[in-house]
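Visitor: Sequence and computational prediction follow.
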Amino acid sequence: MTGTRSVRPGIRFAAAGFILAVLLSAPRAEPPPLTLAILPLKLLDTSGEPIDQGPEHARRLAAMARGLAEDLDAGGDYRSLLVTAETLRARCPDERPDCLLAVAREAGASRVFVGVVHKSSTLILQLFARVADARTGRAVLTRDLNFRGDTDEAWRRAGVFLAGQIREAGP
């Protein structure tokens, strides 16, 4: 009987060690990507330029939103949802913050992106960007970026830089 008792603790320790080794070596599940609703970007043009660039700017705003979504999705930490302007017009015609947050939550997002480009001249543009918690509306990231040139390339580079800023801030 004495010999049996001394073997059992050894077996228990070995079994516990084996289970611990299996648990520690098992691949850990990555947290699911954070879902980010990207609202349509807005433009404030105070440049006073005589040529109507509305269609060109609308295209650039949409391309920036798509590029931002693609860049964030490619990093793996985010899953982006592009909210259309039509959805917002139908659901939130006055664009109240509580309504915008509700649209984002109903789409399954835990965060929401809002961006405004301010064009003050032909060469000077600013991008005001905010990522907020879709439940509380509290800002989790705010960036004010300047970029030069009202060209497709300048807008694309600004979007790529912003995506990097959002990724660096982390989910």
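Guide: Received it, and whenever you're ready, just let me know what you need. Numbers count the residues shown, from 1 in each chain.
Visitor: contacts and neighbour counts: CA atoms only from here.
Guide: Noted.
Visitor: where along this structure do the strands fall?
Guide: 34-38, 42-45, 78-82, 111-119, 124-133, 139-148 (DSSP state E).
Visitor: Pick the most deeply packed of the ones you listed.
Guide: When you average the neighbours per residue for each of the strands of the chain (mean count of other CA atoms under 10 Å), strand 34-38 leads with a mean of 24.
Visitor: Mind checking which residue lies nearest the centre of the protein?
Guide: Residue closest to the mean C-alpha point of the chain, counted by CA atoms, centre = their mean, is Leu36 at 4.5 Å.
Visitor: and the gap between Pro97 and Ala129?
Guide: Using CA to CA, to the nearest Å, we find Pro97 at a distance of 15 Å from Ala129.
Visitor: okay, pairing it with this:
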Amino acid sequence: MHLSRLILPAFLLFVLPHAPAAAEAAIGVAVDDFSYTDTSAEPTNQTAAHERRLSAFMAALRRDIGEAGRYRQVPSAQDGAAFKVIGGIQKTSTLVQWAKVAVIDVGAKKLVMDKLYTFRGDNDESWERAEMFVSREVMAALATPAPVALAVFEFELEDMTAASAGALAASDASYLAEVTDAVREALGQSGRYRIVEVGREAAATAGALRDCGGCEAAIAKELGADQSLIGVVRRVSRTEYTLGFQVRDAGTGAVLSRGDSGLRLGADYSWKRGAVRLVGDRLIESQQAAGAQER
């Protein structure tokens, strides 16, 4: 059995949102029994030993997750689980085993962890070490919010100079594309956001998003995003510009965040650097600070 089959991505389609009671402080976590596969082709039948060690592994994992009191064990998503932990272990040779572990945010239907680990040995001590490591990784994932699905639309140019001819010059289009790509990369690398693909067709149909009264939120929702982001470069003169962005909730259209750089000096090629800094300061760092306060 391939490790990729140990955890079925299709599970995400069937988990149900939970509705935890307000009075419950502990967060519900459902930990499914991991599967076990031995493909080592060893002559000795170790099924009984593996069943015993896997049982001890799962008992210890559940104990460690609930030990601090922040989380409580529940049987399933239907019973109020905010998170679900699933996984499988495969023995590939006498000394090498692999563990595939995923943590699912049930309400958001998103993976907050999906990792493959290797551990050496197949005795009680090696299984205990593996469980201690995996439990730390799972606890860290439970404390980390699922990334927000964000549709980042192409940055637009608002040319306020007297020389503006209306049509977008090829050089301007190139610089705007660089700005958009750099902002998407910065947001994706932050870990706070999962960038949703915005097709050229969707962007072209929308036209100038800065003047559509928030229509980008509806487009983002159709794309499966939680939030939308639009950005504008305003050219004041050939060497002066401002940058701005706005984030909306894809479901409600409400403005969640916005930022403006104020007047900046620099040639067109400096737009990218300015946009990344603005988004980093006003969006990424502010979200990280808010997350730290919540924890």
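Guide: Looks like it came in fine. No experiment lies behind these values; they were computed from the predicted model shown.
Visitor: Could you point out which of the strands of the first structure sits nearest Arg5 of the first structure?
Guide: Closest of the strands of the first structure to Arg5 of the first structure is strand 34-38, at 52.3 Å (criterion: CA to CA).
Visitor: That closest one maps to which residues in the second structure?
Guide: On the second structure, the counterpart of strand 34-38 of the first structure by TM-score structural alignment is residues 148-152.
Visitor: what's the offset of the matching stretch from the middle of its chain?
Guide: 9 Å (CA atoms, centre = their mean, to the nearest Å).
Visitor: Show me what Phe83 of the second structure aligns to in the first structure.
Guide: Counting by TM-score structural alignment, Phe83 of the second structure has no partner.
Visitor: how many neighbours does Phe83 of the second structure have?
Guide: Per other CA atoms under 10 Å, the neighbour tally for Phe83 of the second structure reads 26.
Visitor: Ok, the one 5 residues further on next?
Guide: Here the count is done by other CA under 10 Å, and Gly88 of the second structure has 22 residues near it.
Visitor: Now do it against Asp64 of the second structure, distance only.
Guide: Counting by CA to CA, the separation of Gly88 of the second structure from Asp64 of the second structure is 18 Å.
Visitor: just Lys110 of the second structure next, same as before
Guide: For Lys110 of the second structure, the distance to Asp64 of the second structure (CA to CA) stands at 23 Å.
Visitor: got it, and Leu142 of the second structure?
Guide: From Leu142 of the second structure to Asp64 of the second structure the distance is 13 Å (CA to CA).
Visitor: Looking at the two, which is more packed in?
Guide: Leu142 (23 against 18).
Visitor: ok, that one - contacts?
Guide: Residues in contact with Leu142 of the second structure (CA atoms under 8 Å, 6 or more residues apart in numbering) are Phe83, Val103, Val112.
Visitor: excluding its backbone neighbours, what's nearest Glu240 of the second structure?
Guide: Leu265 (4.7 Å; CA to CA, 6 or more residues apart in numbering).
Visitor: So what does the one you found match up with in the first structure?
Guide: Under the alignment by TM-score structural alignment, Leu265 of the second structure pairs with Arg148 in the first structure.
Visitor: you'd agree that match is up against Leu123?
Guide: Yes - assessed by CA atoms under 8 Å, Arg148 of the first structure is found in contact with Leu123 at 5.1 Å.
Visitor: which helix of the first structure spans the most residues?
Guide: Taking DSSP state H as the criterion, the first structure has its longest helix at helix 2-25.
Visitor: got a list of contacts for that one?
Guide: By CA under 8 Å, 6+ apart, no surrounding residue is in contact with helix 2-25 of the first structure.
Visitor: That one: which residues count as buried?
Guide: When neighbours are counted by 16 or more other CA atoms under 10 Å, no buried residue of helix 2-25 of the first structure is found.
Visitor: Likewise for stretch 161-180 of the second structure?
Guide: Buried residues in stretch 161-180 of the second structure, counted by 16+ other CA under 10 Å: Tyr175, Leu176, Ala177, Glu178, Val179, Thr180.
Visitor: Let me see the ranges of the helices in the stretch 1-150 of the second structure.
Guide: 47-66, 124-142 (DSSP state H, counting those that start in this stretch).
Visitor: Let me have the ones you listed in a markdown table, extended by distance to Val233 of the second structure.
Guide: As requested, the helices of the stretch 1-150 of the second structure are exported to a markdown table (distance: least, CA to CA, whole Å):
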| stretch | distance to Val233 of the second structure |
| --- | --- |
| helix 47-66 | 48 |
| helix 124-142 | 37 |
